[in-house]
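*Asks:* please find the sequence and the predicted model below.
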Amino acid sequence: MAFLARLNRPWIHFIVLGLALFELQRWAFPEPKPVIGPLAPARVDSLRQQWLALAGSPPSEEQLQGMVAQELDRDMLFQRALELELHLYDQVVYQRLLRNMAFLQMGEGKSEQEIYQQALDMRLHLGDEVIKRRMIQVMEQLLLAARPPLPVNEVDIAAEFESRREELRRPPRYSIEQLYFNREREDEVPAVVERIQSEGLSAEQARSLSSPFLPGYVFRQQTPDQLARNFGAAFVLNLQEAIPQAGQWVGPLRSTYGLHYVWVEAIEPSRDATLEEVRQQLERDLLSRRRATALADAIADLREDYEVRTS
């Protein structure tokens, strides 16, 4: 009872009432959140032009809104980095501002620290895209440090391997030697082929009968994609349609450049990849996806601290 009596003091009632009123005020009148956006029309148009340059067609409204959302996220991360004053402790920012000041021919006779402080006073860090990208990168690293992605274990790798078995299938590989005939010499091809067959010439022996071919004449263990880089897609299609057999001549086959008479030395058929062959790739892909997911979740949480305006 003595304890309760001690609590029955006007000054204690005043403190409790004050705290209650303070909390009530915070609940009824919260601090306004920092505002991010909306993007200026010029920036939206710039995003639209970037898409057009890369895709060859204008973005859909959904695609444009996706780009706008990403840009607003970048602005938010940059704003958060500035609030944390990360730019004051980053050497990339420091050196970038010094270079900018040198380009502007300002700060003559001053020390580097004085020039750097002058650049900050001029707020040059706010309009520099290199600094913005750097600060966004640092913020992403901080967010991931606070919410690291889940580690990848053997069970994850095995499951990923099974789900992507067809995608990871190893393509066939061809070991070939070829004789090339440019368009001016295509009429000679039947006679050359007949001579090779009648005299039993090897590809190396018959090479002097063909035209020079800049990529070369011998190609070992080449995938279809690798052959296409040297001969073009039409050549690969014609080679596959000929159903080549190891130890036989094929052709002549047409490519973008002319005709090719091809000696097939060996063919490694397409096959399933082994887990060990693709383990590192699978682990990288899983980590990359989990990092992207963890970062997206962290950015979504960060949005709760801001008022993001899309329009």
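*Replies:* Alright, I've got the coordinates.
*Asks:* going forward, measure contacts between C-alpha atoms and count neighbours the same way
*Replies:* Fine.
*Asks:* which SSE is residue 251 in?
*Replies:* Taking DSSP states H and E as the criterion, residue 251 maps to strand 248-254.
*Asks:* what about versus this one:
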Amino acid sequence: MFSRFFRDPLFAFVVIGAAVFLADLLWQEGASDAVVVTQGDVDLLAELWSSRMGRPPNPTELQDLVDTHVTEEVMVREARRLGLDRSDPIIRRRLAQKLTFLVEDLAALEPPGEQELQTWFEARRNEYESRATVTFDHIYFRGDDGHEAALAARADLKDAETGRWRELGDPSLLARSYNAASRDGVCGDFGPAFCDALDGLTAAPTWQGPLASTYGSHLVRVIRKTPAGLPEYEAVRERVRADYEQELRIQAGAELLEDLHERYQVQLPTSGRAM
């Protein structure tokens, strides 16, 4: 019960709003010309530098970081004093975006349990169906006489394990070997006629064909065919977790938007112009 309560976007919005209001109130009450840089600020600046550069800053670099931080702080304070943060579309969009991110992150704070994930997976199992794939080698022969050339080459390829097959055929931009290729991928490279013919072949150590493609003729050695299938939960567990948490974030954002529309009274112009 409590986990659902904390995931409620309206609850998150109230908490965030209260925190922002309190921070703004404290800032206004304590506002002065003093810019206080704490040791924690310095440590954070140094940490951010190290994460980008792969090493800690030297004393000169650290002083530059602090100076830049102070300059940014005084500029932000003066901009706020002049009201430059109001009615700015970029700032408005950024604030709305930050609120959305905060609510989405709060929605995924509590890790889901295994039973919860499995139940969610079973309801969407078809979405995780693995595609059918084929692994094969091919030798390409171009031109009108490619079919006859392929037949002659197949007669010479008695030893399926020899590497001599790579020296046969004509050069092309197609890969010689395809590993776990999808039907769509094969069709995109070779054309639908080749795909249909490949569907009718079984995995075998011998060369089969010739098969006609958009470009010519091919000898094919089918190494492995993997049919489409529905996976077990354990095989896609991490993917299911990521998808589940993403759905929570999207749902939280949608609920927040709905709650906000109910919270605020929206007044639109009464003119007859299209909105």
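*Replies:* That came through fine. Everything numeric in this text was worked out from a predicted model, so none of it was measured.
*Asks:* which helices and strands does the strand holding residue 251 of the first structure pack with?
*Replies:* Judged by 3 or more CA pairs under 8 Å, 6 or more residues apart in numbering; DSSP states H and E, strand 248-254 of the first structure is in contact with helix 233-241, strand 258-268.
*Asks:* which part of the first structure lines up with the top helix by length along the second structure?
*Replies:* Longest helix in the second structure, counting residues (DSSP state H): helix 237-263. The aligned range for helix 237-263 of the second structure in the first structure is 279-305, by TM-score structural alignment.
*Asks:* buried stuff in that stretch?
*Replies:* If you call a residue buried by 16 or more other CA atoms under 10 Å, then stretch 279-305 of the first structure has these buried ones: 279, 282, 283, 286, 287, 290, 291, 294, 295, 296, 298, 299.
*Asks:* kindly report the same for stretch 118-127 of the second structure.
*Replies:* 118, 121, 125.
*Asks:* strands of the stretch 51-200 of the first structure, start to end?
*Replies:* Ranges of strands in the stretch 51-200 of the first structure, per DSSP state E, counting those that start in this stretch, are 173-182.
*Asks:* ok so, going back, dump the helices and strands packed on strand 248-254 of the first structure into a markdown table; add mean neighbour count and distance to residue 112 of the first structure as well.
*Replies:* As requested, those are exported to a markdown table (neighbours: other CA atoms under 10 Å; distance: least, CA to CA, whole Å):
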| stretch | mean neighbour count | distance to residue 112 of the first structure |
| --- | --- | --- |
| helix 233-241 | 16 | 57 |
| strand 258-268 | 20 | 63 |
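*Asks:* what about these, which gets the closest to residue 19 of the first structure?
*Replies:* Among those, the nearest to residue 19 of the first structure by CA to CA is helix 233-241 (76.7 Å).
*Asks:* residue in the second structure paired with residue 196 of the first structure?
*Replies:* For residue 196 of the first structure, the aligned position in the second structure is residue 154, judged by TM-score structural alignment.
*Asks:* what about that match, how many residues nearby?
*Replies:* Look at residue 154 of the second structure: counted by other CA atoms under 10 Å, it has 19 neighbours.
*Asks:* repeat for the one 3 residues further on
*Replies:* With neighbours defined by other CA under 10 Å, the count for residue 157 of the second structure comes to 15.
*Asks:* surely residue 64 of the second structure forms part of a helix?
*Replies:* Yes - residue state for residue 64 of the second structure (DSSP: H, G, I helix; E, B strand; the rest coil) corresponds to a helix.
*Asks:* distance of it relative to residue 75 of the second structure?
*Replies:* Noted for residue 64 of the second structure: a distance of 16 Å to residue 75 of the second structure, by CA to CA, to the nearest Å.
*Asks:* how about the helices and strands packed on strand 248-254 of the first structure in TSV, adding distance to residue 124 of the first structure?
*Replies:* TSV is the format used below for those (distance: least, CA to CA, whole Å):
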stretch	distance to residue 124 of the first structure
helix 233-241	51
strand 258-268	58
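*Asks:* how about the ones you listed, which one is nearest residue 305 of the first structure?
*Replies:* Closest to residue 305 of the first structure of those is helix 233-241 (CA to CA; 52.9 Å).
*Asks:* chain center to the closest one, what's the gap?
*Replies:* 31 Å (CA atoms, centre = their mean, to the nearest Å).
*Asks:* what helices and strands are in contact with it?
*Replies:* Here helix 233-241 of the first structure touches helix 224-231, strand 248-254, going by 3+ CA pairs under 8 Å, 6+ apart.
*Asks:* tell me the most buried of the ones you listed?
*Replies:* Sort those by mean neighbour count, taking mean count of other CA atoms under 10 Å, and strand 248-254 sits at the top with a mean of 18.
*Asks:* mean per-residue distance, it to the second structure?
*Replies:* Here the mean offset of strand 248-254 of the first structure against the second structure after fitting is 3.2 Å, by mean CA distance after the TM-score superposition for the first structure.
*Asks:* hmm, who's touching that strand?
*Replies:* Strand 248-254 of the first structure has contacts (CA atoms under 8 Å, 6 or more residues apart in numbering) with 189, 234-235, 238-239, 242, 244, 259-265.
*Asks:* quick one: residue 26 of the second structure and residue 20 of the second structure, what's the gap?
*Replies:* For residue 26 of the second structure, the distance to residue 20 of the second structure (CA to CA) stands at 10 Å.
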